[in-house]
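1. next comes the sequence, and after it the predicted model I'd like to discuss.
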Amino acid sequence: MRGVLFDGKAAAVVDDLSVRDPGPGEVLVRVAAAGLCHSDLSVIDGTIPFPVPVVLGHEGAGVVEKTGAGVAHVVPGDHVALSTLASCGTCDWCGKGMPTMCRQAIGRPGKPFLRAGGEPVYNFASASVFAELTVVKAVQAVRIDKDVPLASAALIGCGVLTGVGAVLNRARVAIGETVAVIGCGGIGLNVIQGAVLAGAGRIVAVDVAAEKEALARRFGATDFVSSTAAVRELLPLGVDHAFECVGRTSLIREAVDLLDRHGQAVLLGVPAADAEASFRVSDLYLDKSILGCRYGSSRPQYDVARYAGLYRQGRLKLDELITETHPLADFDKAVQATGSGRLARAVLTF
């Protein structure tokens, strides 16, 4: 079967992949669509260190092909959106309802379930959805209604869970509060619409690309500016919440500097693994906070279904996140378009 394999030097579409049958507690999924996220590109450019060779892709949706023993919540033929969170369900963090903190689901490539040319290859983010078939833990497969387009549903599994979840689950933005969103890519747009769902009073989108304004406003931004200095002109006292969605240490500092008293800076962008950021310690004494946020502090079986339901109600935008679609064979074109910074999301179709 076909898929995208990164060998440490280049990522390319190959046709000699194979996948094993699902074991107990696992699901075999025929992938229909997969979003191309910057995290995939970060593996290719070395920002995210990862063992190779690896089949990339972590934002996908498809149709259940086969289930392993003990799986009862999905059956063959079900449409599913996939999460990357292969949590164990039994540790103290899972027991606390915080599966994103599960030690079994953080930074581990997992046991290989794919082969290339007969040799085992690593899976990325416990998903490897840049392949026609993939195997996931049952907890990662969330059944969705069949009237939700799979290309749109694919984006729930990373961009929506991360952006909307950061607002609702981590920052817990309250009605009427002010929000600044630094970076209006796929994550930033989902932060914006998460802030709308939370009832934020003012949502200021920040991006140097002027062409992003129409899209940011479409997702609910009340204002659009090209710099954080301009945010200060609009809101001289600062903001209640600043979300850094780019992954640049200088912007992390600017996010902290934007805060009003009791404000929160939420870090969503991914800089290099050894990157360090600075801030004035005295700035935090007025109850300000810097919050890390992994995967939107999500509980995928609950949140994926919730977001799919909001989409069906017309309250959550998914279709609008897709800027371009490409067949898997045109992976290189999708990478070039994503790297240009002009897209919300490119989606690969199978």
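-> Structure received. Residues are numbered from 1 along each chain as shown.

2. switch to C-alpha atoms for all contacts and neighbour counts from now on
-> Noted.

3. which residues in the stretch 201-350 of the chain form strands?
-> Applying DSSP state E, counting those that start in this stretch to the stretch 201-350 of the chain gives strands spanning 202-206, 223-225, 239-244, 259-267, 289-292, 322-327, 345-349.

4. ok, second structure coming up, stack it against the first:
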Amino acid sequence: MSQAAPIDPLLAGSVIVTGTHYSATTLVGALLATAPEFHLLHEPLNPQPTLSYDSLRPPQWYAFYGEDHFERLQRGLIPMLRRRAIVPELLRRASRVRSGKEFGQVARYAQRRLPMLIAPRPAILKDPFLAFTARTLQQCAGTKVVLCLRHPGGFAESMVRKAGQFDFNDLVDQPALMEQLPDEAETIRHFAREPQPPLAQAALLWRVVYGFAERQLLPDKRTAMVRQEDFMGTREVTARRLLAFAGGSESPRLGRFLRRNFRTDAPSGNGTSYIRRDPQLATTQWRSALSAEEVRVVRDMTEPLAARLGYSAESWPH
């Protein structure tokens, strides 16, 4: 029997920031990356990465690497955390450039990689698509997890407006993941066979991701949860709580980050930034964007779990 590979210390010291997409993982990841102890690693499990970052390019969204695939997962992540020849990679990416936008992505890749080459450190693994695999990294490598949570109504409104729909075949095509979701498996297969309205898809995806997190991640003391609402009136307290959990220290960058990105004049919803926002508007605008019937659809599908995660009946429009 082959001996298990040792745990890479940079991976063990890293912190995963995950949740659903549109749950403020980009914001929280960038906030934690203000700590000098970390670099930021962007979406290593995104199946369709741009030229601006590295990815394992799994075939499905929300790919699940179980503990039996941990060594393969670690082998894929280590080169993203440690030194490697950057010039050949930049040339390879530059050869694929077909537009000014893609040229900017290659420049962004160099900007992201150079600090990691100069001084390798643990990373903030910002990736909503690590929502299921986070448990494997936590169990096998001891990696901490920050779970970003957004009200199901807010998530559903954003997903329908920005993505349109979710193909549940991405989950069905992963038998090992479906085994981890026994209570939802039948519904997931139904949504895959007969696609439902986008709002129902969003509600089910929220329920599946956070139902898994409730069972598999939140009972572990190496998991911290942050709700988008926590940034409304207590952003400094919330930021310091998250930094303390991650093991990062507060630097002057944190104050600048909070002042720059939490502003009442910041665009929210239709803006281009996933970081800069009006925290009050970001957490309430879905109430006016969704009709009463649309809210009812989401509420009927998510309310019991939402209540257990801190969203009481008062958090829904009346």
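-> That came in fine, so what should we check first? These figures come from a predicted structure and were not determined experimentally.

5. tell me how the two chains score on TM-score.
-> Superposed pair, TM-score by TM-score structural alignment, normalised by the length of the second structure: 0.27. Supporting alignment: 147 aligned residues with a Cα RMSD of 6.4 Å.

6. ok so, going back, can you tell me which of the strands of the stretch 201-350 of the first structure is most buried?
-> strand 239-244 (a mean of 28; mean count of other Cα atoms under 10 Å).

7. ok and it relative to strand 259-267, angle-wise?
-> 30 degrees (axes from the mean of the first three to the mean of the last three Cα atoms, to 10 degrees).

8. what angle separates strand 239-244 of the first structure from strand 202-206?
-> Going by the same axes, to 10 degrees, strand 239-244 of the first structure makes 30 degrees with strand 202-206.

9. to residue 213 of the first structure, which of the strands of the stretch 201-350 of the first structure lies closest?
-> strand 223-225 (6.0 Å; Cα to Cα).

10. and the closest one, what does it pack onto?
-> On a contact count with 3 or more Cα pairs under 8 Å, 6 or more residues apart in numbering; DSSP states H and E, strand 223-225 of the first structure meets strand 202-206, helix 213-218.

11. mind putting those into JSON lines with distance to residue 30 of the first structure?
-> Below are those laid out as JSON lines (distance: least, Cα to Cα, whole Å):
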{"stretch": "strand 202-206", "distance to residue 30 of the first structure": "37"}
{"stretch": "helix 213-218", "distance to residue 30 of the first structure": "32"}
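
12. looking at the ones you listed, which is closest to residue 257 of the first structure?
-> Short answer: strand 202-206, nearest of these by Cα to Cα, at 14.4 Å.

13. may I see the buried residues of the helix or strand hosting residue 73 of the second structure?
-> If you go by DSSP states H and E, residue 73 of the second structure is part of helix 70-81. By 16 or more other Cα atoms under 10 Å, the buried positions in helix 70-81 of the second structure come out as 70, 71, 73, 74, 77, 80, 81.

14. between those, which is nearest residue 198 of the second structure?
-> Nearest to residue 198 of the second structure among those, with distances taken as Cα to Cα, is residue 73, at 31.9 Å.

15. now for the helix or strand residue 306 of the second structure falls within, which elements pack on it?
-> For residue 306 of the second structure, the host element (DSSP H and E) is helix 292-308. Helix 292-308 of the second structure is packed against helix 152-162, helix 198-216, with contacts defined by 3+ Cα pairs under 8 Å, 6+ apart.

16. let's see that with 10 Å instead.
-> helix 152-162, helix 198-216, helix 286-289 (3 or more Cα pairs under 10 Å, 6 or more residues apart in numbering; DSSP states H and E).

17. how far off helix 152-162 does it point, in degrees?
-> Going by the same axes, to 10 degrees, helix 292-308 of the second structure makes 130 degrees with helix 152-162.

18. report the inter-axis angle for helix 292-308 of the second structure versus helix 198-216.
-> Using the same axes, to 10 degrees: helix 292-308 of the second structure against helix 198-216 is 0 degrees.

19. quick one: buried residues of helix 292-308 of the second structure?
-> Buried-residue list, helix 292-308 of the second structure, by 16+ other Cα under 10 Å: 295, 296, 298, 299, 301, 302, 303, 305, 306.

20. what separation do you get for the third one and residue 17 of the second structure?
-> From residue 298 of the second structure over to residue 17 of the second structure the distance is 25 Å, taken as Cα to Cα, to the nearest Å.

21. cool, the first one as well?
-> Here the distance between residue 295 of the second structure and residue 17 of the second structure works out to 28 Å (Cα to Cα).

22. ok, the residue nearest to residue 138 of the second structure when sequence neighbours are not counted - how many residues close by?
-> Among residues not flanking residue 138 of the second structure along the chain, residue 144 sits closest, at 6.2 Å (Cα to Cα, 6 or more residues apart in numbering). Counted with other Cα atoms under 10 Å, residues neighbouring residue 144 of the second structure total 27.
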